[in-house]
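Visitor: sequence below, structure please.
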Amino acid sequence: MDLDTFFVSCERLLDSRLIGKPVLIGGTSDRGVVASCSYEARKFGVHSAMPMRLAKSLCPEAVVLRGNSGGVYSNFSKDVTDVIKESVPLYEKSSIDEFYIDLTGMDKFFGCHKLASELRQRIMKETGLPISFGLSINKTVSKIATGEAKPNNEINILSGTEKPFLAPLSVRKIPMVGEVTYKSLCDLGVKRIQTVQDMPMDLMHKVLGKNGLSIWKKANGIDHSPVVQYQERKSISTERTFNKDTTDISKLKGIIVAMTENLAYQLRRGNKLTACVTFKIRYSDFQTYTQQQRIPYSAMDHNIIPVVLDLYRNCIIADYWCV
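Guide: This next block holds a predicted model:
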C-alpha cells in the first residue's frame, strides 16, 4: 500500500485551497529539490528529486511549499500505521508512506482482495488520505502493481498472471533499476520487461553481474523476500542547504552545532540514545563526503557535538586531499 503524493495530500488536508492546484513541496530556493509534487504538476513534466528551479520553470503557476517540519507528516503517517496495525497480523513499513502487508492464509477466512480493499477504504475514511495498493503473491509485483494502480486505486494480480502483467511495462518500473542500470539496459536494446523475461538468466548475469540476476528474477515475478515486521525507526537526521556557496568556517561551525543540539534534544525528548554519529557534506558540484563514528550511548550535547565537529573536520580534510 502506498499513500498517493503523501506530502501534498497532507498539505491539502491542512489547506483545502490547494486541492486541484499544481503543488510543489521541497526546498524553496533555486538550490532546493522537489520532495513531492501533485499530479497536476506532473502533467508539466515535474517529478520528485528534480531541481526546484527547473520544476518552477516547467510549471510556473505551481504553488511552492517548503513543507511542514513540525512532525505533521509523521503524525499523519502514524494515523495510517495505527489503522493498519489494528487490521492485519503482519505488516512492514518501508517508508513514511509505504507499507507491505502479508495476508498469507487470510483468504481462507475473508478473501485477501476483499480485506485489502476494505482496509484501503477505512484508511481513506479515517485519515482523509488517498492510498493505492497492488495485491499479488510477492513484494516486487505488489510494488509495481501499486505504481500502476495510482492515483487512488487498486489492482489485484492473480497468481500465475505475474509475467503477463509485467511484460509490457518499462524495465524502469523494476525496483532497483536506476538511471545508470536503465541506460545500460537500453544500450543492450532492452526497454520492456518482456525482453528481460525472454533473455537467458546467464546472459543477464554476464552483462550486469549479481545485479543482473536480481533484475531477471524480478522481471519474471520471482521474489522470495519476506514481509519484515515493522519496528520503530532506528535513526534521526537533519540537513541544511544554502542558497549561496559559503567558505565561512565560523558560520558553518555555528550551524552544525545548532543542528546537533536540535538532534540531541529530539533524542532526549523521545527517551532515546545514540551509539553512532554520521556527518555528510555536499558541495555545489554535488561531490559528497561522509564520515561516521561509533560512540558510547548518549543523548547529551557535550558528548555528541565534539564528535560531529571532528567528523566535519575529517570531511574537509578528505576534500582537500581529493582536490
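
Visitor: use CA for all of it now, contacts and neighbours both
Guide: OK.

Visitor: mind listing the helices for the stretch 201-323 of the chain?
Guide: 201-219, 249-269, 301-322 (DSSP state H, counting those that start in this stretch).

Visitor: for these, which one sits closest to Ile157?
Guide: helix 201-219 (14.6 Å; CA to CA).

Visitor: packing partners for that closest one?
Guide: In terms of contacts (3 or more CA pairs under 8 Å, 6 or more residues apart in numbering; DSSP states H and E), helix 201-219 is packed against helix 193-198.

Visitor: can you list contacts of the helix it packs on?
Guide: Contact with helix 193-198 is made by Leu166, Ala167, Pro168, Leu169, Ser170, Val171, Val190, Trp216, Ala219, Asn220, as judged by CA atoms under 8 Å, 6 or more residues apart in numbering.

Visitor: and the fifth one, what does it touch?
Guide: With contacts taken as CA under 8 Å, 6+ apart, Ser170 has the following neighbours: Lys191, Arg192, Ile193.

Visitor: let's go with 10 Å and repeat that
Guide: If you count contacts by CA atoms under 10 Å, 6 or more residues apart in numbering, Ser170 has them with Tyr182, Val190, Lys191, Arg192, Ile193, Gln194, Thr195.

Visitor: measure the fifth one to Lys139 for me?
Guide: Spelled out, it's Ile193. From Ile193 across to Lys139, the span is 17 Å (CA to CA, to the nearest Å).

Visitor: between those two, which one's more packed in?
Guide: The residue with more neighbours, out of Ile193 and Lys139, is Ile193; 25 against 22, by other CA atoms under 10 Å.

Visitor: returning to what we had before: and the contacts of helix 193-198, which are buried?
Guide: Leu166, Ala167, Leu169, Val171, Val190, Trp216, Ala219, Asn220 (16 or more other CA atoms under 10 Å).

Visitor: could you also give me the structure for this second sequence? I'd like to compare it with the first:
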Amino acid sequence: MDQDIPIRKIIHVDMDAFYASVEQMDQPELKGKPIAVGGSSKRGVVSAASYEARKFGVRSAMSGIQAKRLCPELIFVKPRFERYHEISKQIRKIFLDYTDKVEPLSLDEAYLDVTENKKGHPSATMVAKEIRDRILEEVGLTASAGISINKFIAKVASDFNKPNGQKTVNPEEVLDFLEALDIKKFYGVGKVTAEKMYQLGIFTGKDLKNKSLEYLEDHFGKSGKYYFYVVRGIHTSEVKPNRIRKSLAAERTFSENLSSEVFMLKKLDHIADEVSKRLQKSNVSGKTITLKIKYSDFSLQTRSKTLPYFVQDKSLILETAKELLYQDRLQNSVRLLGISLSNLNTEKQKTPTEPNSVSVQLRFEF
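Guide: Sure thing, here's the model as predicted:
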C-alpha cells in the first residue's frame, strides 16, 4: 500500500561516553580506568562516566558520593566544557562533509539526513561507517550510530551496538524490529511511563501496537498519539539543521543548604543576570518565567508565570523570579535554584498533521 509518508535515510550518531572519553584521550594515564567527570564532594554530581565506571553502576546525574560508594577506585575529573565544545565542532565539521542536514541534539549526538548526500553514496549504512571511521582517525574518539527510515528508529538503533558499533534497521525490518522492542527502549518512554505501561500489560512494541489510539490517549494523554504512530514506524519529523530553541535556563547548586530567603534573593540576582546574558547572546526573549527549586531532600518544585510581553532584561526576570519565590511557603531548606525562560519569540505555532496510512513503501538501499 502506498502512502504519503516520506521514507528518508536518517543516521543518528552518538559519541561513546563523550566527556569521559575526551578526558581519557587527553590524559593517557586514565585509559582503561573507571573515571567520572564531575565532583566527588557532598554536592558533586557525575556529568559522565567511562565505560569502565559504568560496569560498577556509575551513571550520569548520580551523586559523587554514591558513585564512589559503588566504585571505590573511581577517579573524578573536573569537566572542561570548552574542550568538549572544541571537539564537538571538529565532529560537526565531519558531518557537514556529507550533508548540510545536520541536527545537533547536544555536544555528543546529532541526526543526519543522508537521503541525498554530498558524496553520492547510495548506502546510508556505508556513510555511517565512513563517518565513524573518520571520527576515530581524525579526532581519536569512537562513535556509535543508528540508521533507518526516520529519526525515532535511528535514535533507538544507535543504542544497540554501543560502544563503537552501529545498527541499520532496513525499511522491510522496521515493523518486526519495533514489535520485538522492549517498551523501555522506546525513545520518549521514561522510567515512570515504562512502569505504567508494565502495569497495563504493555511490555513490548507488539503489546503497544495492540492498543487502540483511544486507549493510549485515555491513559497517556497527548503522548498516546505519539506512541500509537511510532510503534507503527511513523515519525514524520524532519532533520532540522537550525533547531529552534524552546527554552533557556541557568541554575546553581549551593555548597550549603539555604533556609533564608534573603540569601536566596542574592543567588537569584546572579542567576537572573546569567539568563539575561544568554538571552541577549542568542538574541531571543521569552514570556514564561519558571523558578526551579530543589530542596535538601532532593524533592523538586517549579513555579511559573507567563507575562503578556516578551522579556530579556535582567530586572524584569529577577522581579518575576522574586514574585515566584514568595508565591508560596518553602517546604524545606534549598540546595538548588534555577530560572528558565520559555515561550520564546523564536517559536512558531504549527498545526500537527496526521499520516493517513501506516504502511512503509520500500524504495531505498540502506
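
Visitor: tm score of chain vs chain?
Guide: TM-score of the superposed chains, computed with TM-score structural alignment, normalised by the length of the first structure, equals 0.84; 315 aligned residues with a CA RMSD of 3.0 Å.

Visitor: nearest to Met201 of the first structure among the buried ones among the contacts of helix 193-198 of the first structure?
Guide: Once CA to CA is applied, the member of those that ends up nearest Met201 of the first structure is Trp216, at 6.3 Å.

Visitor: give me the aligned partner of the closest one over in the second structure.
Guide: Under the alignment by TM-score structural alignment, Trp216 of the first structure pairs with Phe228 in the second structure.

Visitor: which residues touch its match?
Guide: Contacts of Phe228 of the second structure (CA under 10 Å, 6+ apart): Leu208, Lys209, Asn210, Lys211, Ser212, Leu213, Glu214, Tyr215, Leu216, Glu217, Ile234.

Visitor: 7 Å instead, please
Guide: Lys209, Leu213 (CA atoms under 7 Å, 6 or more residues apart in numbering).

Visitor: got it, and Cys37 of the first structure?
Guide: So Cys37 of the first structure contacts Thr5, Val8, Val23, Leu24, Ile25, His47, Ser48 (CA under 7 Å, 6+ apart).

Visitor: including distance to Ile281 of the first structure, could the contacts of helix 193-198 of the first structure go into a markdown table?
Guide: Putting the contacts of helix 193-198 of the first structure into a markdown table (distance: CA to CA, whole Å) gives the following:
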| residue | distance to Ile281 of the first structure |
| --- | --- |
| Leu166 | 39 |
| Ala167 | 41 |
| Pro168 | 41 |
| Leu169 | 37 |
| Ser170 | 35 |
| Val171 | 33 |
| Val190 | 36 |
| Trp216 | 36 |
| Ala219 | 36 |
| Asn220 | 40 |
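
Visitor: in helices, which of those appear?
Guide: Leu166, Trp216, Ala219 (DSSP state H).

Visitor: which one of the residues you listed is nearest Leu14 of the first structure?
Guide: The nearest one, if we look at those relative to Leu14 of the first structure and count by CA to CA, is Leu166, at 37.4 Å.

Visitor: mind checking what the closest one lines up with in the second structure?
Guide: For Leu166 of the first structure, the residue aligned by TM-score structural alignment is Leu178.

Visitor: without its sequence neighbours, what residue ends up closest to that match?
Guide: Of all residues not flanking Leu178 of the second structure in the chain, Gly205 sits nearest, at 5.4 Å (CA to CA, 6 or more residues apart in numbering).

Visitor: from Asp97 of the first structure, how far out is whatever residue of the first structure lines up with the one you found?
Guide: Aligned counterpart of Gly205 of the second structure in the first structure: Ile193 (TM-score structural alignment). Counting by CA to CA, the separation of Ile193 of the first structure from Asp97 of the first structure is 26 Å.

Visitor: circling back to that earlier point, need the max-distance pair from the contacts of Cys37 of the first structure.
Guide: Val8 and His47 (12.8 Å).

Visitor: show me what Asp30 of the first structure aligns to in the second structure.
Guide: That one, Asp30 of the first structure, aligns with Lys42 by TM-score structural alignment.

Visitor: just say helix, strand or coil for its match.
Guide: coil (DSSP: H, G, I helix; E, B strand; the rest coil).

Visitor: wait, what's in contact with the residue nearest to it when sequence neighbours are not counted?
Guide: The shortest distance from Lys42 of the second structure to any non-neighbouring residue, by CA to CA, 6+ apart, is to Ile65 (6.4 Å). By CA under 7 Å, 6+ apart, the residues touching Ile65 of the second structure are Ser40, Ser41, Lys42.
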